Every structure is written in C-alpha cells, then in structure tokens.
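Novice: Sequence and predicted structure below; questions after.
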Amino acid sequence: MGLLDGKKILVTGVLTEGSIAFHVARLAQEQGADVVLTSFGRQFRLTEAIARRLPLEAPVVQLDVTDDEDLAALADRVREHTDHLDGVVHSIGFAPQSVLGDKFLTAEWPDVATALQISAYSLKSLSVAALPLLGTGGSIVGLTFDARYAWPVYDWMGVAKAAFESTSRYLARDLGPKGIRVNLVSAGPIKTTAAKSIPGFESIESGWSDRSPLGWDVTDAEPTARAVAALLSDWFPATSGEIVHVDGGAHAMGF
C-alpha cells in the first residue's frame, strides 16, 4: 500500500528533472497515484519530454495560469485523463529580472504585477479552475519560500510569496466547508531552474546548512517532495491553512 494509492493528482511546474515538481510527481507515482501534468507555450514540449522520465509517463494538459480560456478549459482537459482529482500541486512562480537582484526600489508596477499574478494570484486561479474536479478530502498544496523575511536579492518575489502565503489561508477558509484542505510547504533553497534565474541567489543558499540544525543539501529535493506527498495524503485530514517548513530547521533559528 502506497501513501497515495488510487489518488489522482494534478502537478504544475514540471520543467526539468531538477525541479521540485518533478520529484513530487515521481514520488506521487511511486506511492500509487495517477499523475497529470500541466504546461504551456514553448515549455510544453519540454514538459512532455520530462514526463517520459517519470516511472510512468504522465499526460500533459495545456494550462497558462494567466489565460482565462485555459483556466476555464482546465477541468475538461483533465477529464480526458481522469474523472476527478484528489490533489493539486501548485509549483508555479515567475518574476521579470527587473524586479529581482537588488532592484526593489527601481522595479515598476507592470513587472511587479506580472510577478504577483503568476506567483501569488495563480494559486487562487488554479484552485478555482480545478474545483469542479475536487471533492471532500481533496488537498491543494503549494510551494513557498519563507516570506517572513526580506531576503537578499529576492525583492518583489519575496513580496509575491508573502501574498501567496496569505492567499493560501483565505483559500483554506473558503474551501474548507467543501472539505478541501489548502497547505504550503516552505522549502529551504534548492538549486532549481527557478532559483538559478534569480541573480545572486547564492547569497541566500550560502551557509544555509550551517544555520540548519539538521543540515541542508541544496541539491536534494526529496525531503520537500515527501512533505508535499504527505499533505496530499489522508494522513493530515484536519490540517489546513498550514505552512510546513522543510528547511533543516533553519526557520526556527536566529540569524
């Protein structure tokens, strides 16, 4: 018996084998789930290629979280592969270079708005789009990076993550009566494609292991994926609006 036996899981954000989302999809399959992936635009073929590297090739459906037509069509596109969903994984984030890397004071609103829409508002958009397929016991899990602090170079992405974390709590409030849980996993720094796109991200990950009581491996996404799988499972039936830290314990230490 796997932790996710028989569950149907939608996973966003699979771009490379190094992405946290890829490890979530892999682990979900290993734990018995059927997985459907999303992608869009030029990334679509890349996601299809990466999907073939999973234990079982997963279907990929079109979804641009900024496109109203894509959002409206999501449920029907997923129904081509499964008649319902038990879980949704939000692993989406983007910010223009103009709002990252010590550019907080110079960033302009159109670029900030892009970061907020894709990295925060999209949690609401994705949840509502998937809602027709989710029922009692459903679980939505998102990935964040601790938004309590003003990190070096993270700038407006840090603001977007703060909005993302707040959005998850309001979703937990509004979807709870439908029996749907909404939780986040706050991971320590991992060398993903997204992290590498942030100028100077090394200044965040540098020394993280030294500050973590358990230590921290910036190349290992497995602990984070396991936390996501656990929150997707039935083992947290009364937990919602929570942020689970998977960072070696660094969040609890003084800096």
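Specialist: Yep, that arrived.
Novice: C-alpha from now on. contacts and neighbour counts both.
Specialist: Fine.
Novice: show me the contacts for the nearest residue in space to Phe145 that is not next to it in sequence.
Specialist: Leaving aside its chain neighbours, Phe145 sits nearest to Ser186 (5.1 Å; criterion: Cα to Cα, 6 or more residues apart in numbering). Neighbour list for Ser186: 143-146, 243-247 [criterion: Cα atoms under 8 Å, 6 or more residues apart in numbering].
Novice: Of those residues, which is the most crowded?
Specialist: Asp247 (28 neighbours; other Cα atoms under 10 Å).
Novice: Is it in contact with Val218, as I believe?
Specialist: No - using Cα atoms under 8 Å as the test, Asp247 is too far from Val218 to be in contact (9.7 Å).
Novice: Quickly list what's touching both of these two.
Specialist: In contact with both Asp247 and Val218: 188-189, using Cα under 8 Å, 6+ apart.
Novice: And the strands in this structure, which stretches?
Specialist: For the chain, the strands defined by DSSP state E occupy 8-11, 34-39, 60-62, 85-90, 134-144, 181-187, 243-246.
Novice: Included below, for side-by-side comparison, is a second structure:
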Amino acid sequence: MSGGLLEGKRVLVTGVVSEASIAFHVARIAQEQGAQVVLSSFGRALRVTEAVAGLLPDKAPVVPLDVTSADDLEGLADRVGAHVDGLDGVVHSIAFAPPSALGGAFLETSWPDAATALRVSAFSFKDLVTACLPLLADDAAVVGLDFDASLAWPGYDWMGVSKAALESITRYLALYLGERRIRANLVAAGMVRTLAARSLPDADRLEGIWRTRPPLPWDVNDPVPTAKACALLLSDWLPATTGEVLHVDGGLHAVMV
C-alpha cells in the first residue's frame, strides 16, 4: 500500500500461531499499511507459523526464535538481517505459563513454574529488544501485548504477575532506550478469543466480563482493534509517547459497573 501509516517500515512480529491471533492481524495491518514484515516462531509451532504466513497479503519470511535460548537470541539479528537491512519496529506477542501457575492454584505454584511464566512472558521482552538492537534504527518502536495488570483476574494468577512485570520492564526499556529515541510501549487488550486465551482455565468467566461490562461494545472474537493500536504505536504518529500502556478494552479499565 503506497502512502500507508507504516510505509517503508521494517517490522519483526513474534507470536503468530494462527489466523485468529492478535499478532497475525498486527502483521497483516502492518503490511497493508506499507511495512515489510518478518515473523518469528520456534519448535513445533514453526511450521504452523510458516503456513499462516502464507495467509498474509504478502507471505512473510519466518525466522526461528526460542526466547529462552541464548544461542537463538544471539543469532537473531543475523537471521532477521538476512531478510531486511534493519528494523523500525518489533512486536512482542509471547506469553506462556505452566498449567500449575494458572487456574486458581496461585498459593500452591512452585517457584520454578512461576519463574517460567515470568521469563517467557516478561523478561523475554527485554531479551528480544536487546537481541534486535544491532538492527534497530533510531526512532524505532517496540510494542508488547499486555493484559491489564492493575487488577487480579480470576484464574490468571502468575500470568497476571508476569504482565505486571512486563509493564515495569517496558518502563525501564523506555528509560534506557530513550537516548536512541527508541520508544517502548504496551497495548493492554481486552479479552480476545485467541488460541492462548481459550486455553485459560477461567476463559469463559473472563469472556463474560467483557461481553457485559465495558462501556463500549466489545467483541471477544475481534482482534482488529488491538492490532490497529499496535500499528499506531509502531508508526511515526506518536513520536513522543514511550513507557505507556495503551488500553484497548472497550473502556473496562476505566469504569466500575
């Protein structure tokens, strides 16, 4: 698309595992708005991501990345650099918690399982960004996907703690990347029926909250509003915004009803 919001941008998008994922729609909208997109995936999901990449307007290359692997992180810039000559944006859409860290067993969760949730879902944002630094242009933007961590959500447990850590990490990224004019922000999405969200033990209860309580109508099957917000943060239209959590949740975070 000529003259789009992201015309000429080069963007790495993680976490595309299905056509229903928020990350898929971020990649799709980025391409429609003029960006060149590279995807990452790992393990058994790699082939799935490669297949889903073919559903984008332009099939995007997929590079392997396990954010818990030091070797993968060390080689990421070279692998991405084989497809683009730099990066103007990075999208972090990576989260995982063992079943024992979800579903209401918060008090019984072991440290190793909590640590896994924190490492994959929060610390990996820092690791991903630093791995991409050799490619990141000045005035680039890094964007992560969040779920409002100001409240304790039923069954969300150590993933909720991880999202709180993710929000803090984003503020520190904003602090330390600011001298390069690299912006770091999050989009806190409402409940969207992605593959990951449907696997949550209390998914039906959370969906019920979003079907009835936001002041604006909220469609749990529509990831596009969240993806559009990510595209906006990747663009040049918010050049002085960093360390921010942009809520895209129908306004639920702002009201008590």
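Specialist: Thanks, I have the structure now. Since we're looking at a predicted model, the values are computed, not measured.
Novice: Superposed, what's their TM-score?
Specialist: Once superposed, the chains reach a TM-score of 0.99 (TM-score structural alignment, normalised by the length of structure 1), with 255 aligned residues with a Cα RMSD of 0.7 Å.
Novice: related to what we said a few turns ago, which of the contacts of Ser186 of structure 1 sits closest to Gly207 of structure 1?
Specialist: Using Cα to Cα, Asp247 is the member of the contacts of Ser186 of structure 1 that lies nearest Gly207 of structure 1, at 12.5 Å.
Novice: For the closest one, which non-adjacent residue is closest in space?
Specialist: Using Cα to Cα, 6+ apart, the nearest residue to Asp247 of structure 1 is Gly188, at 4.2 Å.
Novice: what residue of structure 2 takes the place of that neighbour?
Specialist: Using TM-score structural alignment, the equivalent of Gly188 of structure 1 in structure 2 is Gly190.
Novice: So what's the residue count around its match?
Specialist: Quick note: Gly190 of structure 2 (other Cα under 10 Å) scores 27 neighbours.
Novice: cool, Trp237 of structure 2 as well?
Specialist: Trp237 of structure 2 has 12 nearby residues by other Cα under 10 Å.
Novice: Of the contacts of Ser186 of structure 1, which are reproduced in structure 2?
Specialist: Retained in structure 2 by both residues aligned by TM-score structural alignment, their matches' Cα atoms under 8 Å are the following of those: 143-146, 243-247.
Novice: which of these lies closest to Ser168 of structure 1?
Specialist: Looking across these and measuring by Cα to Cα, the closest to Ser168 of structure 1 is Ile243, at 9.2 Å.
Novice: which non-adjacent residue is nearest the counterpart of that closest one in structure 2?
Specialist: Using TM-score structural alignment, the partner of Ile243 of structure 1 in structure 2 is Val245. Distances taken as Cα to Cα, 6+ apart place Leu186 nearest to Val245 of structure 2, at 4.7 Å, with adjacent residues excluded.
Novice: How much space separates the one you found from Ala227 of structure 2?
Specialist: According to Cα to Cα, to the nearest Å, Leu186 of structure 2 and Ala227 of structure 2 sit 12 Å apart.
Novice: And the helices in structure 2?
Specialist: Applying DSSP state H to structure 2 gives helices spanning 22-32, 45-53, 70-81, 111-118, 124-132, 157-177, 195-198, 203-212, 224-234.
Novice: Neighbours of the alignment partner in structure 2 of Ala252 of structure 1, how many?
Specialist: Taking TM-score structural alignment, the alignment pairs Ala252 of structure 1 with Ala254 from structure 2. The local packing of Ala254 of structure 2 (other Cα under 10 Å) involves 11 other residues.
Novice: Could you pull up the residues touching Tyr172 of structure 2?
Specialist: Residues near Tyr172 of structure 2 by Cα under 8 Å, 6+ apart: Gly243.
Novice: excluding its backbone neighbours, what's nearest Ser18 of structure 2?
Specialist: Val52 (6.2 Å).
Novice: And for Phe24 of structure 2?
Specialist: Using Cα to Cα, 6+ apart, the nearest residue to Phe24 of structure 2 is Val16, at 5.1 Å.
Novice: Okay then, goodbye and thanks.
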